[in-house]
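Visitor: my questions are about this predicted structure, shown below with the sequence.
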Amino acid sequence: MNRHLSWFGITSLTLGLAFMYLPILVLVIYSFNDSEMITLWSHPSLRWYEKLFTDGNYWGPAWTTLRISLVSSVLATILGVMISLVVTRMRKFKGRSLFVGMTIAPLVLPEVITGLALLLLFIAMGVERGFMTVIIAHTTFAMCFVSVIVTARMAEFDMSTEEAARDLGCGPVMAFFHATLPAILPAIVAAFLLAFALSLDNLVVTTFTTGPGITTLPMRVFSEIRTGVKPEINALSTMVILLVTCVAITSSLLTKRSAAKRVAAADSPPATSQLASA
């Protein structure tokens, strides 16, 4: 079997990467443009970054978005892990197929339907829309993504490891934290980052479930571009790209370091054999 890429494969890969990343590269370049016209290059400048830092119209929504993303992603990760544990360990309970279908349904439903359904639910329950309703909506939307990622990892997990921990005296909770959690931690971290990213740029669901006085950064940017794209938005987008890139790289490095430590610990001889050889 020929494993080398053909010219068609290389061309398709190049066009695909260019389609995804070329607009982002153009945005980053034009964020350093001194001109007030976003499509007309003048000369390099940090003018719009300085204006962004002195303009307080974006920092309030940015702080609100960051708080919502952190809280909702933590809750979505916890609930998603619980769902994956139920799906992978309780394989024969009544209604399992319906339960699995309900956890996957938000993945295929349009965000407009999800946002409208949550809005009608909050109105029917008499819940005042605000900070907490947005967190509930983002958690509901993101936990299905977490459950799918963690379930895929749990399906490959060897349960004999946890059973061995139980035989050595650990209870169910301690066996999970000492045996299962380290093995599925990379999947949990990846799921958390995905939930955080989904919450960070969510606009549709947030628009349906937010209330007076609660404005997120995507809502603020969307309201700004309806009257024309401002150069400050290019600078703001570049900072968000830089933040997400740093978080992703840091998480990848920490995950690889943790995996390397586990491999080294598994390859090292046990202490009893070292004493015997001595």
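Guide: Thanks, I have the structure now.

Visitor: contacts and neighbour counts: CA atoms only from here.
Guide: Noted.

Visitor: just say helix, strand or coil for residue 36.
Guide: coil (DSSP: H, G, I helix; E, B strand; the rest coil).

Visitor: is it true that it touches residue 233?
Guide: No: assessed by Cα atoms under 8 Å, residue 36 is found out of contact with residue 233, at 11.7 Å.

Visitor: compare those two (neighbour count), which wins?
Guide: residue 233 (19 against 14; other Cα atoms under 10 Å).

Visitor: and the more buried one, that one's in a helix?
Guide: Yes: checked against three-state DSSP, residue 233 lies within a helix.

Visitor: touching, it and residue 222? I think so.
Guide: No: taking contacts as Cα under 8 Å, residue 233 lies outside contact range of residue 222: 10.1 Å.

Visitor: closest to the centroid, which residue in this structure?
Guide: Closest to where the C-alpha atoms of the chain average out (Cα atoms, centre = their mean) is residue 194, at 1.7 Å.

Visitor: and the comparison structure, right after this:
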Amino acid sequence: MTGTVTNQQEDITPDMLKSKDKPRVSWQVLFTLLMFFYMYLPILVLGVYSFNESAYGAGWEGFTWKWYLKLFGDSRVLTALQNSLTVAFCAVAIAAVIGTLMAVGLARYRFPLQSLYRGVAYLPLIIPDIAIAVATLVFLAVIGIPLSLWTIVAAHVVFCLAYVALVVSSRISALDPHLEEAALDLGATPVQAFIQVLLPELMPAIISGCLLSFVLSMDDFLIASFTAGTGATTLPMEIFSRIRTGVKPDINALSVMLMIVSGVVAFVAELLRYRSEQKRFK
């Protein structure tokens, strides 16, 4: 027995020990790093050139903060930002209420053609934006509603509603349906059971869906450009109107700020979803 162990130890050479100590980088890691570099290199270049002193040339002429400071004095950008925030907040608020009720209704009640209704409710997730934009424009023209900032809100509610309902429905499907039954057995009304029992459990998913919808609404250009009235210019529309004559550093700075805000909002939404999942499995 001792001789066998001794022979196995003798078979382990110093070269084998060195090879074990060397870290090995697999091709999957290299491929992942390459893909991340490919995706985020344009964003990195955009961020660097937002601090470029040069207003027109692609060459680097020095570091400056003036393009970021210039944005806060640009009345057109501030007006477009105000319009985008108004559209996003209004659309998300409406979609949060209707989307939550729709998700609860589809999960808790049974009615004819329920599967068909569920599929139709989630269609805005897969329909191209150009189709939604054209359909909304034709509908508004048929019923005779003039285009304005509020027609953008109505159009954004369509896809925001689907995103909120999808996130909430994924959460409600994992909840115990007997919680509401227990509340009803203890004397609560259906409204009280919904507000005091079901709604607190759904709140992380509702907030996560609202944050996701808010980012999508702020970034939307195609639907807003089709449904906007005179003077109802959102921030993506303002950016597009300026880059047609060339990309300038102030637009670079604005794009960097939008990406940072969108990233923070998306991170918060994902954090809320993750904490909700962790709480569910505890």
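Guide: Everything's here; your move. Every value quoted in this text rests on a predicted model; they were computed, and no experiment measured them.

Visitor: on that earlier part again, tell me the counterpart of the residue nearest to the centre of structure 1 in structure 2.
Guide: By TM-score structural alignment, residue 194 of structure 1 lines up with residue 212 in structure 2.

Visitor: please apply the same query to residue 179 of structure 1.
Guide: Match for residue 179 of structure 1 (TM-score structural alignment): residue 197.

Visitor: so which strand or helix has the nearest residue to its match once chain neighbours are set aside?
Guide: Distances taken as Cα to Cα, 6 or more residues apart in numbering put residue 180 closest to residue 197 of structure 2, at 6.6 Å, once the chain neighbours are dropped. In this structure, residue 180 of structure 2 sits in helix 178-185 according to DSSP states H and E.

Visitor: how about that helix: buried residues?
Guide: 180, 183-184 (16 or more other Cα atoms under 10 Å).

Visitor: for residue 44 of structure 2, state which of those residues is nearest.
Guide: For the buried residues of helix 178-185 of structure 2, the closest approach to residue 44 of structure 2 (Cα to Cα) belongs to residue 180, at 49.9 Å.

Visitor: so how far is residue 37 of structure 1 from the aligned partner of residue 262 of structure 2 in structure 1?
Guide: When structure 1 is aligned by TM-score structural alignment, residue 262 of structure 2 is paired with residue 244. Residue 244 of structure 1 sits 27 Å away from residue 37 of structure 1, taking Cα to Cα, to the nearest Å as the criterion.

Visitor: check residue 80 of structure 1 too.
Guide: Residue 80 of structure 1 sits at a distance of 45 Å from residue 37 of structure 1 (criterion: Cα to Cα).

Visitor: looking at these two, which is more packed in?
Guide: Using other Cα under 10 Å as the criterion, residue 80 of structure 1 and residue 37 rank with residue 80 on top: 28 against 13.

Visitor: pretty sure the more buried one sits against residue 146.
Guide: Yes: contact criterion Cα under 8 Å: residue 80 of structure 1 and residue 146 qualify, at 5.0 Å.

Visitor: and for residue 116 of structure 1, the neighbour number?
Guide: Using other Cα under 10 Å: residue 116 of structure 1 sits among 16 other residues.

Visitor: which residues does the corresponding residue of structure 2 for it contact?
Guide: Residue 116 of structure 1 maps onto residue 134 in structure 2, with residues paired by TM-score structural alignment. Contact analysis of residue 134 of structure 2 by Cα atoms under 8 Å, 6 or more residues apart in numbering lists residue 226.

Visitor: please consider this matter closed, and thank you.
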